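S.K.: Structure for this input, please:
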Amino acid sequence: MMKIPNTAVKKELQTRLNRIEGQVRGVQKMLDDDRECQEIVQQLTAVRSAVHNARLQFMRTYTRDCLLQGAELSEMERTELVDDLMNLIAKVE
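M.R.: A predicted model of the protein is given here:
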């Protein structure tokens, strides 16, 4: 397995995840405060969208940094990485 070498991308993903964590805490507070169901559903939809966008960004980076930059990898190793990526995509779609 390969790891993402780009620290700027890691930092951006961490920022997104921190924001998502705050959104989830916000939903918990909304429940504690007995907010309207529609407001809670709207916030949960926003959380789902944020997670989806973070996943897309990460997968784009994974493809670019791990698959395309893996020139030192054999064809078999690159094929395995592509298969791994496709399996990941299949799990979340």
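
S.K.: going forward, measure contacts and count neighbours with C-alpha atoms only.
M.R.: Will do.

S.K.: and Ile89, how many neighbours does it have?
M.R.: 13 (other Cα atoms under 10 Å).

S.K.: tell me which element it falls in.
M.R.: Assigned by DSSP states H and E, Ile89 belongs to helix 75-92.

S.K.: Which residues does that helix contact?
M.R.: 1, 63, 67, 70 (Cα atoms under 8 Å, 6 or more residues apart in numbering).

S.K.: centre of the chain versus that helix, how much separation?
M.R.: In terms of Cα atoms, centre = their mean, to the nearest Å, the gap separating the centre of helix 75-92 from the centre of its chain is 16 Å.

S.K.: let's see this one next to it:
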Amino acid sequence: MDSTTAGAAHGYTQDKDAYLKRLRRIEGQVRGLARMVEGDEYCIDILTQVSAATKALQSLSLGLLEQHLHHCVADAISAGGSEADLKVKEASEAIARLVRS
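M.R.: Presented below is the predicted three-dimensional model:
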């Protein structure tokens, strides 16, 4: 967390419980992957589960990004000034990271 977001309400706050539930589900998927590797499961079965966990993380990321755009970026643009430019730049960089991953 940087100094511009310390103590601020975040766009995902209202859905925090749902995000935590999804993260716990993803955590379980990853633990399951470890068990599959430990158990010498078939490669394709493991890759199928890796794909499912990856899609779950991507979905979570897109939800967070959407809420960031609607809340943090929109609020900063409404306020104007350098904060608006900073939030747009942050969002653009986050999108670029997601596209590369």
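
S.K.: secondary structure class for the residue sitting furthest away from the middle of structure 2?
M.R.: Residue farthest from the centre of structure 2, counting by Cα atoms, centre = their mean, is Asp40 at 30.3 Å. Classification of Asp40 of structure 2 using DSSP: H, G, I helix; E, B strand; the rest coil returns coil.

S.K.: Could you check how far it is from Arg24 of structure 2?
M.R.: Per Cα to Cα, to the nearest Å, Asp40 of structure 2 is found 24 Å from Arg24 of structure 2.

S.K.: Now the buried members of the contacts of helix 75-92 of structure 1.
M.R.: Listed as buried from the contacts of helix 75-92 of structure 1 are 63, 67, 70; burial here means 16 or more other Cα atoms under 10 Å.

S.K.: For the helix holding Ile89 of structure 1, give me the average deviation versus structure 2.
M.R.: Helix 75-92 of structure 1, aligned to structure 2 and superposed, deviates on average by 1.2 Å (mean Cα distance after the TM-score superposition for structure 1).

S.K.: can you tell me what part of structure 2 that helix aligns to?
M.R.: Mapped onto structure 2 using TM-score structural alignment, helix 75-92 of structure 1 covers residues 81-98.

S.K.: now stretch 30-48 of structure 1
M.R.: Going by TM-score structural alignment, stretch 30-48 of structure 1 lines up with residues 36-54 of structure 2.

S.K.: what's next to that stretch, contact-wise?
M.R.: Residues outside stretch 36-54 of structure 2 that contact it (Cα under 8 Å, 6+ apart): 26, 29-30, 33.

S.K.: Just give me the longest helix of structure 2.
M.R.: Ranked by residue count, the top helix of structure 2 under DSSP state H comes out as helix 43-68.

S.K.: after that one, next one along is what?
M.R.: Remark: after helix 43-68 of structure 2, the chain's next helix or strand is helix 74-79, criterion DSSP H and E.

S.K.: Quick check, central residue of structure 2?
M.R.: Closest-to-mean residue, structure 2, Cα atoms, centre = their mean: Ser61 / 2.7 Å.

S.K.: since we're on the residue nearest to it when sequence neighbours are not counted, how many residues are nearby?
M.R.: Residue nearest to Ser61 of structure 2 in three dimensions, not counting chain neighbours: Leu98, with 7.9 Å by Cα to Cα, 6 or more residues apart in numbering. A count of nearby residues for Leu98 of structure 2, using other Cα under 10 Å, gives 13.
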